[in-house]
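K.L.:
coordinates for the following, if possible.
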Amino acid sequence: MEVENLDFYDAFKDFMVRNKKQLLRKKNSFLPPLFSFSKTLYKWYNLIIGVLIIVVFYLISEDSNQQNILKKIHLGLWYGILIFTILQGIYTFLIIRKRFAYIEKTTFWLVIIFYIDQLFNGAYKNFYGNFFSVGITLFLFIAFLIYFAKAILKFNPKIFVR
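P.N.:
Below you'll find the predicted structure:
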């Protein structure tokens, strides 16, 4: 702007003419949140959570009533995903009254986690999952919650501090 002696409007217009196709392609892609979410699965804190889930599930597997426990964990995951989605929608649309495309695309991957869980574990009444599949779903859900909180903090660092 200073070199070419342009005001903001003219500089912005020139920028948009040159980069509009690339920006629109990037806007409509769901892959960047997937790649950034998948990179966080190997962070030290997520690995610790994964190990804790394995240990807890191993201890639960020694119980004779393990199928009932798995059903309850599976149901808890279902309610957790449902409650999180409702709270995120209420906060976004009713409290701050702003939409963030990146956050909405990130929440799309939560829906994918839910459907993967349904595919491998079935519904609550027709539960056919095992510790491995429920454990992976639980790990992905907890990792997603951490990732989502970090994404929110990136956009608004003051959000959790009042």
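K.L.:
alpha carbons only for contacts and neighbour counts from here, please
P.N.:
Fine.
K.L.:
not counting its own residues, what contacts stretch 103-111?
P.N.:
30, 33-34, 81, 85, 141, 144, 148, 151-152 (C-alpha atoms under 8 Å, 6 or more residues apart in numbering).
K.L.:
so for this protein, the centremost residue is which one?
P.N.:
Phe144 (3.9 Å; C-alpha atoms, centre = their mean).
K.L.:
from what I can see that residue touches Phe37, true?
P.N.:
Yes: between Phe144 and Phe37 there is a contact under C-alpha atoms under 8 Å: 7.3 Å.
K.L.:
and this one, please, so the two structures can be compared:
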Amino acid sequence: MKLSKEEIKFIDTYLESNEVIYSDIRQEMVDHIASAVEEKMELEREDFYHAFKSYMLVHKKDILKNNKKRWSFSWEAICQFLLFLVKPYMVIFGVLLFFFFKNVNVNLYFSEDFTLKNLFFVLVLTAILFQSGYIHFYLKKRFYTVEKTAVILAIIYYGHLFFFPVFGTEQVSYWTLTVFSFLFFGYVVFFIQELIKFHKHRFNYI
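P.N.:
Model (predicted):
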């Protein structure tokens, strides 16, 4: 017995009210719950409301627990990013960055008023503002596949705060410049690729 659009929407609204905030995760859960409720209605000759209520009474805790595990912290995104960084074209890009920073002292182009640390802060802040604006003003919905990469950007940001000199008079080593330039620009390319993959499946979500 297939559920109506109104009944599927009811399940979606129910999950959203229980803090399943990401539309793509919610869609997976809706599909799973709808299939289970349809089977329950068929086998036990119940109407939608009673079948849904009895199913959620048993499975709600496990379903919502799974949701919290997925959006609290994303090791999956970090692993995907690390695998992306060792792709041949990224390795070549990293080598080119290394030789560039080793042979060009970019510290000479910065002063105490605007340091390399300030530049990286501006770059990371720009990326954060772009992602936030893209989600809130363009997508207007939250998607796990888009937001899961934010943890990578946070690691890069806090890493640059720790490894870059506190005072503008100190020079940044070419190793530090290579690593953080590689991570930041690698993240930008990785995020764009994730967006492209996301948009191929975007309209499958409610």
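K.L.:
picking up where we left off before, show me the contacts for the residue nearest to the centre of structure 1.
P.N.:
Phe144 of structure 1 touches 37, 110, counting by C-alpha under 8 Å, 6+ apart.
K.L.:
now which residue in structure 1 aligns to Glu76 of structure 2?
P.N.:
Mapped onto structure 1 by TM-score structural alignment, Glu76 of structure 2 lines up with Pro32.
K.L.:
returning to that earlier point: give the equivalent position in structure 2 for the residue nearest to the centre of structure 1.
P.N.:
Checking TM-score structural alignment: Phe144 of structure 1 goes with Tyr187.
K.L.:
and its match, what helix or strand is that in?
P.N.:
helix 174-201 (DSSP states H and E).
K.L.:
again with Phe52 of structure 2
P.N.:
helix 48-72.
K.L.:
who does that helix touch, helix- and strand-wise?
P.N.:
Counting contacts by 3 or more C-alpha pairs under 8 Å, 6 or more residues apart in numbering; DSSP states H and E, helix 48-72 of structure 2 is packed against helix 23-44.
K.L.:
buried residues of the host helix or strand of Val122 of structure 2, list them for me.
P.N.:
If you go by DSSP H and E, Val122 of structure 2 is part of helix 116-133. Neighbour-count burial for helix 116-133 of structure 2, counted by 16 or more other C-alpha atoms under 10 Å, picks out 116-118, 120-121, 124, 127, 131.
K.L.:
what lies in contact with it?
P.N.:
107, 110, 153, 157, 160-161, 164-165, 168, 172, 184, 188.
K.L.:
now these in CSV, with secondary structure, distance to Arg26 of structure 2 and neighbour count?
P.N.:
What follows is the contacts of helix 116-133 of structure 2, written out as CSV (DSSP: H, G, I helix; E, B strand; the rest coil; distance: C-alpha to C-alpha, whole Å; neighbours: other C-alpha atoms under 10 Å):
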residue, secondary structure, distance to Arg26 of structure 2, neighbour count
Asn107, helix, 48, 17
Phe110, coil, 48, 16
Leu153, helix, 25, 19
Tyr157, helix, 30, 18
His160, helix, 35, 19
Leu161, helix, 36, 15
Phe164, coil, 40, 21
Pro165, coil, 44, 16
Gly168, coil, 47, 18
Val172, coil, 45, 18
Phe184, helix, 31, 19
Val188, helix, 27, 14
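K.L.:
now, which of those sits nearest Lys40 of structure 2?
P.N.:
Leu153 (44.1 Å; C-alpha to C-alpha).
K.L.:
and the closest one, what's its match in structure 1?
P.N.:
That one, Leu153 of structure 2, aligns with Leu110 by TM-score structural alignment.
K.L.:
equivalent analysis for Tyr174 of structure 2, please.
P.N.:
By TM-score structural alignment, Tyr174 of structure 2 lines up with Phe131.
K.L.:
how close does the nearest residue to its match once chain neighbours are set aside sit to Ile81 of structure 1?
P.N.:
The shortest distance from Phe131 of structure 1 to any non-neighbouring residue, by C-alpha to C-alpha, 6 or more residues apart in numbering, is to Phe57 (6.5 Å). Per C-alpha to C-alpha, to the nearest Å, Phe57 of structure 1 is found 20 Å from Ile81 of structure 1.
K.L.:
same deal with Gly50 of structure 1?
P.N.:
18 Å.
K.L.:
Thr40 of structure 1 now?
P.N.:
Noted for Thr40 of structure 1: a distance of 19 Å to Ile81 of structure 1, by C-alpha to C-alpha.
K.L.:
now do Tyr102 of structure 1
P.N.:
Distance, Tyr102 of structure 1 to Ile81 of structure 1, by C-alpha to C-alpha: 19 Å.
K.L.:
one more: Lys71 of structure 1?
P.N.:
15 Å.
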